[in-house]
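Visitor: Here is a sequence with its predicted model. Questions after.
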Amino acid sequence: MRNIRRIISFVLAICFIHIFAFSSDVQAQESVDIQAEAAILIDADSGKILYEQNADEKLAIASMTKMMTEYLVLEAIKNEEIEWDDEVPISDYAQQVSQNYSLSNIPLLEDVKYTVKELYESMAIYSANGATIALAELVGGSEANFVQMMNDKAEELGLGDVTFVNTTGLNNKDLFGQHPAGSETEENMMSARSTALLAYRLLHDHPNVLETASIPVKNFTKGLDDPLEMLNWNWMLDGLDLAYPGVDGLKTGSTDLAGFAFTGTVQKGDMRFISVVMKTNSAISRFRETAKLYDWGFSQFSKQEIVPEGYKFENKTVPVVKGKQKEVAVQAKSSFSMLVRNNEKDLYKPEFTLDKKKFDDDGNLVAPFEKGEKIGTVTVKYSGEGSDYGFITDKVATSELVTVEEVKKANWFTLSMRAIGNFFGGLWDKIIG
């Protein structure tokens, strides 16, 4: 297995120059042609979708599955349900899978004490399948229970129509008849959009995921006479043959059904992308197509402040009742920046949405309230004629909408006079009507 990886590495070194020969051509393009069944590129900070291609087709995701396994393991650590130094029991099933050297694995032994950290690193760096099952059994009690947790978490995260039948991303036929869910030949299935959303939530909810995902190579020694070199399957990492500046994650995948897939993360200056390419035709092509996406994205987009802090909506106020003033101006509490096409900043306009819970049945804000009272959210709207794909999540709130000033409650006399005025005003309207 290790010799095969070294041979592949040598071949890739020869092909290296061809993969990144696309840069000069891509920079002049308005769009980019990605040779993959599906692809998507998003702004990792705001979730803005920059490019998509067949992004909603449900496809096999192979070992990109392990992003969900990582999410649940990191969540268990965050919730103090497990710790990095906890020892993980190795079941007969996990050991049996780990001994299959036709798959990505480190050999596990039942009488050796492995920690959560050791198994997590082997899963995140080397995509070790037996280690993945052992971690799932630790967190879920069984792989079947963990698969249910994966599907439940997918629903909670709003991933849409996804199917998890195991924790590794293997085809069920590779699990020695012990697959936890689905038919004997099923695999985990997601769309490129859902996969990007999972990666987006993983980075935002557990940013420490990149600490391990960015490790290019590490030796695994536990229980072995000779160290096993875990060369990261993400060959775009710094120090590996297909290194692309700024790549620090995230997960590859390949099976006969899935082809070759890759969910990548990259940062350059103040811009960070999440990319997904699915069902490419070779291990090299998934990185070639990802490089094309990155070259295009970095050349076509820049980070722009769309909503400045304290942005006021001119000539727009909200009505107030029971207050000393009858209306109040509103503003954005904080600034908001996102990636936009070069020279298109002015095509994005701030707009606000009011929180109905803050208003009475007639649409009035009820006094008294403080300056800076949150009454809604500020978002942005694209007014150009080009392609705008929206955001990876529908829960987009760029900033809180707050009141510009405090409005105190009017005294009883003022309220009484207003009530009398409203009464006679309404009566007069009826007379002349």
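Guide: Received, thanks. If you're wondering where the values come from, they're calculated on a predicted model, not measured in any experiment.
Visitor: use CA for all of it now, contacts and neighbours both
Guide: Noted.
Visitor: If we go by neighbour counts, what in the lengthiest helix in the chain is buried?
Guide: Ranked by residue count under DSSP state H, the longest helix found in the chain is helix 412-432. Of the residues in helix 412-432, those scored as buried under the neighbour-count criterion (16 or more other CA atoms under 10 Å) are Leu415.
Visitor: repeat for stretch 322-330
Guide: Lys322, Gly323, Lys324, Lys326, Glu327, Val328, Ala329, Val330.
Visitor: Same check on stretch 249-267?
Guide: Per 16+ other CA under 10 Å, stretch 249-267 contains these buried residues: 249-255, 258-267.
Visitor: Tell me if Lys381 really is in a strand.
Guide: Yes - inclusion of Lys381 in a strand is indicated when DSSP: H, G, I helix; E, B strand; the rest coil is applied.
Visitor: circling back: among the buried residues of stretch 249-267, which are in strands?
Guide: Residues from those lying in strands, with DSSP state E as the criterion: 249-255, 259-267.
Visitor: Next up, a structure to set beside the first:
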Amino acid sequence: MKKHIRNKGFLYSLLTLLLFTTLFANFPTKASAVELGLEAEAAILVDANSGKILYELNPDMTLPPASMSKMMTEYLLLEAIHNKQVSWDQEVSITDYVYKISQNTKLSNVPLRKDIKYTVRELYESMAIYSANGSTIALAETIAGSETNFIKMMNDKAQALGMEDAKFVNSTGLNNQDLLGMHPKGTGETEENMMSPRSVAILAYSLLKDYPEVLETASIPFKKFTKGIDGEGISMLNWNAMLPNIPGYLQQFAYQGVDGLKTGSTSLAGYCFTGTAERNGMRLISVVMKTNSQYKRFEETKKLFDYGFSNFVEKELFPANYQVKKHDVLKVEKGKQKEVQIASKEALKTVIKTNEEELYEPKLILDKKALTKKGTLVAPAEKGQKVGYLTYEYKGENNYGYLLKNGAASEKVAIVTQTGVEKANWFSLTMRAIGGFFADIWSSVAGGIAGLFS
């Protein structure tokens, strides 16, 4: 009998273990929900319009970004151009520091000369296309007076953009030991810039949002740098082998829609790449960090882009003039009409996973500042007056959120009044007040009488 009880208890324990194992095996998590087989230390895939994260692998692991750091130099240069602090035609003299770095053929460089001047545009193109390190430092000195001053600007801008874990110690992304003892003051001799995939993606996202013209240069597959050391020019083949019009044997890595953005490699960083591609009006940003070969970074980026373009689509969730059920009108105080219709001013679009449209529910948020404490609108009100906004609530799984903390704020459209409401004249308002007064009295009396019989 005791043996039978023990066997029964064992069976119950076994069944319980199997039940929990099955439940946990099928419970989706962010880390395991999507498996792409990436051969990279960390990665992230983002919708470039909203900043919505579509895939992530160790997104907050801080790693050396190598020359992807130059995207921050590009950002600060384009900002200085827009603010008219620097001009494209401005001529730049080459300092001893820049000259020595630019002569190092083991690094990516166009050899610069001290006996001539270069325009900001020439230096910028050699940085954006060929990742020229000497040119990058020359631009940093032009903008800030010294690379030491410039890295303070880089770190300040990183914090302003929300790149919380980013740390810049130079303008190029090289290891400081490659700067021949001339690294910026206050930084260590063997230090290197550090960022997570999330921070790199924030930088790329901000660069594309604020200065989309960066792609005009980043997408150039090949160009001659005319002021070479021998006076005959230098051929600059873009390090981004995924550009569709890249020449020669690199065509095997070309990917439709790719037009940027920045490669990087050092002994510590391995090989990394921030890519961007656009298809059918949807632009994606990818970051892969620490792959083991020059071309592996492009193969892994292809996996990300294939996943993104195959599984996601920009969709109109709710059309313009959309009305949320049971929330299609607002009560109006002191108006000729007692209520007004409200609807979305524009269509609400977002990038969603294919066939998940039914998992997005409308969400109406009324603007408390535009309404009374009772949630009513006070006349007069104009047609098209904003009273709130329409967003959505996602009911599915594997929601990675957004790059930025306030990212969801971009996924909304205004809710506005459909007609104007004039203010009622004094007589109408007086009669309503009188009617309301007697209605309150009658309610009190009726309530008292009902209380006598309760």
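Guide: That came in fine, so what should we check first? Given the structure is predicted, the values throughout are model-derived calculations rather than measurements.
Visitor: hmm, back to that, in CSV: the buried residues of stretch 322-330 of the first structure, plus distance to Gln96 of the first structure and secondary structure.
Guide: Listed next are those as CSV, based on distance: CA to CA, whole Å; DSSP: H, G, I helix; E, B strand; the rest coil:
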residue, distance to Gln96 of the first structure, secondary structure
Lys322, 72, coil
Gly323, 72, strand
Lys324, 75, coil
Lys326, 73, coil
Glu327, 70, strand
Val328, 68, strand
Ala329, 67, strand
Val330, 63, strand
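Visitor: Identify, from those residues, the entry nearest to Lys66 of the first structure.
Guide: The shortest separation between Lys66 of the first structure and any of those is 44.6 Å, and it belongs to Val330 (by CA to CA).
Visitor: Just give the nearest non-adjacent residue to the corresponding residue of the second structure for that closest one, would you?
Guide: Residue-level alignment of Val330 of the first structure against the second structure, with TM-score structural alignment as criterion, gives Ile342. Spatial nearest neighbour of Ile342 of the second structure, chain neighbours left out: Thr417 (4.5 Å); criterion: CA to CA, 6 or more residues apart in numbering.
Visitor: what's the neighbour count on the one you found?
Guide: Counted with other CA atoms under 10 Å, the neighbours of Thr417 of the second structure add up to 24.
Visitor: Tell me which residues touch it, please.
Guide: With contact set as CA atoms under 8 Å, 6 or more residues apart in numbering, Thr417 of the second structure has these partners: Val340, Gln341, Ile342, Ala343, Glu382, Lys383, Gly384, Gln385, Lys386, Val387.
Visitor: Contacts made by stretch 114-132 of the second structure with the rest, please.
Guide: Counting by CA under 8 Å, 6+ apart, stretch 114-132 of the second structure makes contact with 67, 70, 74, 87-95, 99, 102, 108-110, 133, 135-136, 138-139, 217-222, 225, 236-239, 262, all of which sit outside it.
Visitor: quick one: what's aligned to Leu339 of the first structure in the second structure?
Guide: Leu339 of the first structure maps onto Val351 in the second structure, by TM-score structural alignment.
Visitor: Tell me which entries of the contacts of Thr417 of the second structure lie within strands.
Guide: Using DSSP E, the members of the contacts of Thr417 of the second structure that fall in strands are Val340, Gln341, Ile342, Ala343, Lys386, Val387.
Visitor: follow-up on the earlier one: I figured the match of Val330 of the first structure was touching Lys326, is that so?
Guide: No - with contacts defined as CA atoms under 8 Å, Ile342 of the second structure does not count as touching Lys326, sitting 11.1 Å away.
Visitor: and the gap between the counterpart of Asn175 of the second structure in the first structure and Lys58 of the first structure?
Guide: Matched by TM-score structural alignment, Asn175 of the second structure corresponds to Asn171 in the first structure. For Asn171 of the first structure, the distance to Lys58 of the first structure (CA to CA, to the nearest Å) stands at 16 Å.
Visitor: Counting neighbours, go ahead and name the busier of those two.
Guide: Using other CA under 10 Å, the more surrounded residue of Asn171 of the first structure and Lys58 is Asn171, with 22 against 18.
Visitor: In helices, which of the contacts of stretch 114-132 of the second structure fall?
Guide: Among the contacts of stretch 114-132 of the second structure, DSSP H puts Lys70, Glu74, Tyr99, Ser102, Asn133, Ser135, Thr136, Ala138, Leu139, Thr217, Ala218 in helices.
Visitor: And the fifth one? What does it align with in the first structure?
Guide: When the structures are aligned by TM-score structural alignment, the residue of the first structure matched to Asn133 of the second structure is Asn129.
Visitor: so that match makes contact with Ser98?
Guide: Yes - checked against CA under 8 Å, the pair Asn129 of the first structure and Ser98 is within contact range at 6.4 Å.
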